[in-house]
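> Using only what follows, build the 3D model:
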Amino acid sequence: MHSHSIKDLWDLPELKIIATTKINHQIFIDVMPIKSKQACPICAFENTTRRGIGYVRKVRHLEAFGCPVYLNLPAIRMSCTACFAHFVWAYECVAPKKRYTKAFEATLPKQAIGATITHTSRVANTPATTVARIVRSWKMEEATRVQKTCQKKALACHNLVLGIDDFAIRKGHTYNTGLHDLRGGTFLDVIPGRRIEELHAYFNTQSTLCALKPVAIVMDLAKAYHTFAKKMYPAAIRIADRYHVNRYVTEALQAVRKSVQKQLTPFSKKDLKQHFRILGKRRDQLKNDEKNILHRLLQYAEILHQVYSWKEAFIEWYDCSSTYELAKKGFGRWLAQGTTIKHPAVESCLLTMRNWQEEICNYHQLRFTNAAVEGKNNLIKALQRRHFFTRNPQHYKETILLECNAEWIQYGS
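You can find the predicted model right below:
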């Protein structure tokens, strides 16, 4: 292979390749600068003089042909004839006093996203401390840039739809709140806490988030989120997330199932308990053998058949209501259907549905759910397990913003 082709292969435009050797599955490249002179870093005078080579730097470069590549860079001593300063030749491909080229360092963050520092260190054959230092330095800059890009995109959106949901740092003790752009598919910010006073305290310091003008906000039935959204974005439609609303109906169905189980024979009780998941599935998603099992289960008690039909009618209401006006009428009929079922679990569910009737029906004004938000929450859970959490809150937030907005990351060349 010609020398200029080798130079193009390793992307070294400023260097001239003198020799290439392979020793013990490692490639060593002897190079020299193409230019004969370099401007003085102090006075910028270009008429400098070479004073020989003090030593040779061994610098790690990009891998090639399955082997690690090292550049043998001569440390050329220079002196300026104008200011009489002495300095060492500065290479563009590597920073001063560094053992890795800029191109090699730029590959480490891409390997670290979605993995651990230990795994990246093993794959890159680089010390973990070096990988951690490079990746953390990159995350500080890139997370800020990605967050500003996503928030700027949300500000420019005329039909912005926000999604709000909490995720656990320590389940049952500490929580954070995620703010999402559902239309753009981006994660806008991590808000510490989930109580209304914590939300207000954080938003008071974030002028960009206060300037957002969403047409709708999707969230669960947490009263704090609805109170906060009503005060912060009064013009936005508040939509109760379909997944969380449907879960109330499913939990009522399972509560009825448990009460029915207590009155059955041991064999029937075991049969009903064993196939409880079939009751929670949509009828149109059941397989043929599951339909046969469902038919057998519903014959154990009339009230179980009534609650199951009530649950299916709710799914049909979500799917088939074509307009907001028809949805409100259909929702009233569904509530009336539920009142005929005399069971405490169903009555408790109906009470919740009546209290949140407006927010539930608003789904039919703008059909958005927090499905993407739940996906990001699962990604955050996996991140926390993979990293065994992290003690640095800022580093934790930067990692979340980058991994949840992976398509917006720009890796160095």
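> From now on I want contacts and neighbour counts done on CA atoms only, so please keep to that.
Fine.
> got the residue ranges for the helices in the stretch 151-300 of the chain?
In the stretch 151-300 of the chain, the segments counted as helices under DSSP state H, counting those that start in this stretch are 196-203, 207-210, 223-232, 242-261, 266-274, 276-280, 288-297.
> buried set for the fourth one?
Just to be clear, that refers to helix 242-261. The neighbour-count check on helix 242-261 (16 or more other Cα atoms under 10 Å) flags 242, 245, 248-250, 252-257, 260-261 as buried.
> Show me how far that helix is from its chain's centre.
Per Cα atoms, centre = their mean, to the nearest Å, the displacement of helix 242-261 from the mean C-alpha position of its chain is 30 Å.
> so it versus helix 266-274, what angle?
Per axes from the mean of the first three to the mean of the last three Cα atoms, to 10 degrees, the angle that helix 242-261 makes with helix 266-274 is 170 degrees.
> Next: the first one.
Calculated by the same axes, to 10 degrees, helix 196-203 forms an angle of 20 degrees with helix 266-274.
> Need the contact partners of helix 196-203.
191-193, 209-210, 224-225, 227-228 (Cα atoms under 8 Å, 6 or more residues apart in numbering).
> got JSON lines for those residues, with distance to I169 and neighbour count too?
Listed next are the contacts of helix 196-203 as JSON lines, based on distance: Cα to Cα, whole Å; neighbours: other Cα atoms under 10 Å:
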{"residue": "I191", "distance to I169": "12", "neighbour count": "18"}
{"residue": "P192", "distance to I169": "10", "neighbour count": "18"}
{"residue": "G193", "distance to I169": "10", "neighbour count": "19"}
{"residue": "L209", "distance to I169": "23", "neighbour count": "18"}
{"residue": "C210", "distance to I169": "25", "neighbour count": "12"}
{"residue": "A224", "distance to I169": "19", "neighbour count": "14"}
{"residue": "Y225", "distance to I169": "18", "neighbour count": "23"}
{"residue": "T227", "distance to I169": "23", "neighbour count": "12"}
{"residue": "F228", "distance to I169": "22", "neighbour count": "16"}
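> one more, for comparison:
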Amino acid sequence: MHNKFITDLMNLPDLVATDLIQTEEYLVFVVDYQKDHVKCPVCGKKAHKVHDRKTQMIQDIPIRDKKVAIRLEKKRYSCSHCGKRAIPKRIESITKYSRKTERFKMHLLKQTDSRDYSRVATEHGLSYTSIQNSVRSKLDTLIKEAQLATLDEVEAISIDEFAIKKKHKYAVALTDPINGKLIDILTSRKKDDLIEYFNTWPEKLREQIKYFSMDMWSPYKAVAKTVFPNAKIVVDKFHLVTAINNALDKLRKEEQDKQTPANRKKFYKSRLTLLMAGEDLDDDGHQRLIEIFKLSPALEKAWELKEEFRDLLQIPDVKESIEALNHWYENVSQAKLNLFYRAKGTVKRWEQNVINYFKTRITNGFAEGLNNKIKLIKRIGYGVPKVENLKRRVFLSLLSI
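The predicted structure is shown next:
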């Protein structure tokens, strides 16, 4: 017969306590199932007959500095209606094969967020591996739940890569740019690998994606066309600005090489100033640009084209944005700067996707912020981790637990 006071103290759904044993180190709750039957998976009727039983000790969260164990007599049942045997009983608070309650795994997860695994293991009388496996198991469950919730409402996908190891290995972050949520972190940016991954999504989900935001890397475009038939492809404005800034910086280097040693130093010191938004420049910045523009009229033209391009991306009206883009094309042609002519060609090749940005104003802004978070996680002590471990750390930093 169960004890209501002890059951309430234990507070685990689907279980009732029949006794509480106290030792110097442990509180041991002796428990049984709240409902002593299962639904037969074959005929759907209730199975009451016990097929076999096995006592198991399951660790739970501490109470008043005492370790807690749940002593459960696990049972398997037989169906007297259809003869099905060895039907296991599943309960919400303890997953299959686990020797820890789900809330104890969550307790360990919270503790290891800011503390060393070894110390937490020692405090709970567990091995390092046990802590590691429990934390990974619980976090992976939480990640899956978060992903399902995000995908349930997603209409737009943003894809952005980041370096795992500088200039060598890249991973990919998939985000929902409208709701600002992480969907997944993938180990490969290869076209075939991405197509294979997205094809694991239900067809209905892939058909509900309306927008696909990306940089100007052709394989991503091929992926989007293959797996998201209804999605408009949007070029991310931050990558557009980067392309124009790269052209400006290359021209700065070319012009710098033409100068005297003293003036080369001025050009070099102005490299970041040139790339700053014009409205963010202070008096010193303006003066620095005036000095180098006197030495290089070509660089002044290029800077003006960069500013004009930035400004047209801010125009809220779609028609006016397109007109401003065409005017920028004309100004680039008149400037006769090879590097900017090439940049113009790049923008033209992606023009329809740029116009899709004008129409939607969807960007990879959340993904860019996420990349900064990833860099911080790598820098504060986790080194160059495996992508799966990094994924867990990033999700943990975003989840509310």
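> returning to that earlier point: which of the contacts of helix 196-203 of the first structure sits closest to V146 of the first structure?
L209 (15.1 Å; Cα to Cα).
> Just give me the neighbour total for the spatially closest residue to the closest one that is not a sequence neighbour.
Excluding the flanking residues, the one nearest L209 of the first structure by Cα to Cα, 6 or more residues apart in numbering is F203, at 6.7 Å. By other Cα atoms under 10 Å, 15 other residues sit near F203 of the first structure.
> same question, L298 of the first structure
For L298 of the first structure, the tally of surrounding residues (other Cα under 10 Å) stands at 18.
> how about it, what does it touch?
304-305.
> swap in the one 10 residues further on?
Listed by Cα under 8 Å, 6+ apart, the contact set of Y308 of the first structure reads 253, 279.
> follow-up on the earlier one: and the contacts of helix 196-203 of the first structure, which is closest to E312 of the first structure?
Of all the contacts of helix 196-203 of the first structure, the one with the least separation from E312 of the first structure (Cα to Cα) is Y225, at 28.6 Å.
> What's the match for the closest one in the second structure?
In the second structure, the residue paired with Y225 of the first structure is Y220, using TM-score structural alignment.
> And its match, how close does it get to T260 of the second structure?
44 Å (Cα to Cα, to the nearest Å).
> same question, K266 of the second structure
In terms of Cα to Cα, K266 of the second structure sits 10 Å off from T260 of the second structure.
> ok, those two, which is more surrounded?
Set K266 of the second structure next to T260 and count neighbours by other Cα under 10 Å: K266 wins out with 17 against 10.
> Need the residue closest to the centroid of the second structure.
Centroid-nearest residue in the second structure, with Cα atoms, centre = their mean: L182, separated by 3.6 Å.
> looking at the alignment, what does that residue pair up with in the first structure?
Matched by TM-score structural alignment, L182 of the second structure corresponds to F187 in the first structure.
> tell me the contacts of the closest residue to that match other than its chain neighbours?
Using Cα to Cα, 6+ apart and skipping the chain neighbours, the partner closest in space to F187 of the first structure is H180 (4.6 Å). Neighbouring residues of H180 of the first structure by Cα under 8 Å, 6+ apart: 162-164, 186-189, 373.
> can you check A69 of the second structure too?
A69 of the second structure sits in contact with 26-29, 57-60, where contact means Cα under 8 Å, 6+ apart.
> So it lies in a strand, does it not?
Yes - the assignment for A69 of the second structure by DSSP: H, G, I helix; E, B strand; the rest coil puts it in a strand.
> Can you report how many residues lie near K301 of the second structure?
Using other Cα under 10 Å, K301 of the second structure is surrounded by 18 other residues.
> so where does it fall, helix or strand?
Counting by DSSP states H and E, the element that carries K301 of the second structure is helix 297-312.
> and that helix with helix 283-295, angle?
Using the same axes, to 10 degrees, helix 297-312 of the second structure lies at 130 degrees relative to helix 283-295.
> Mean per-residue distance, helix 297-312 of the second structure versus the first structure.
Here the mean offset of helix 297-312 of the second structure against the first structure after fitting is 1.0 Å, by mean Cα distance after the TM-score superposition for the first structure.
> Just after that helix, pick out the following helix or strand.
Counting by DSSP H and E, the next helix or strand C-terminal to helix 297-312 of the second structure is helix 318-335.
> other SSEs contacting that next one?
In terms of contacts (3 or more Cα pairs under 8 Å, 6 or more residues apart in numbering; DSSP states H and E), helix 318-335 of the second structure is packed against helix 297-312, helix 338-349, helix 351-360.
> Contact partners for I362 of the second structure?
So I362 of the second structure contacts 177-178, 213, 234, 236 (Cα under 8 Å, 6+ apart).
> Just give me the closest of the buried residues of helix 242-261 of the first structure to Q365 of the first structure.
R242 (13.1 Å).
> who's in contact with the closest residue to the closest one other than its chain neighbours?
The spatial neighbour of R242 of the first structure that comes closest, neighbours along the chain excluded (Cα to Cα, 6+ apart), is T369 at 6.1 Å. Going by Cα under 8 Å, 6+ apart, T369 of the first structure touches 218, 241-243.
> and which of those residues is nearest to G52 of the first structure?
V218 (68.2 Å).
> you'd agree the closest one is up against R242?
No - using Cα atoms under 8 Å, V218 of the first structure makes no contact with R242, being 9.2 Å away.
> quick one: common contacting residues for those two?
Common neighbours of V218 of the first structure and R242 (Cα under 8 Å, 6+ apart) are 369-370.
> From V131 of the first structure, how far off is T116 of the first structure?
As judged by Cα to Cα, T116 of the first structure and V131 of the first structure stand 10 Å apart.
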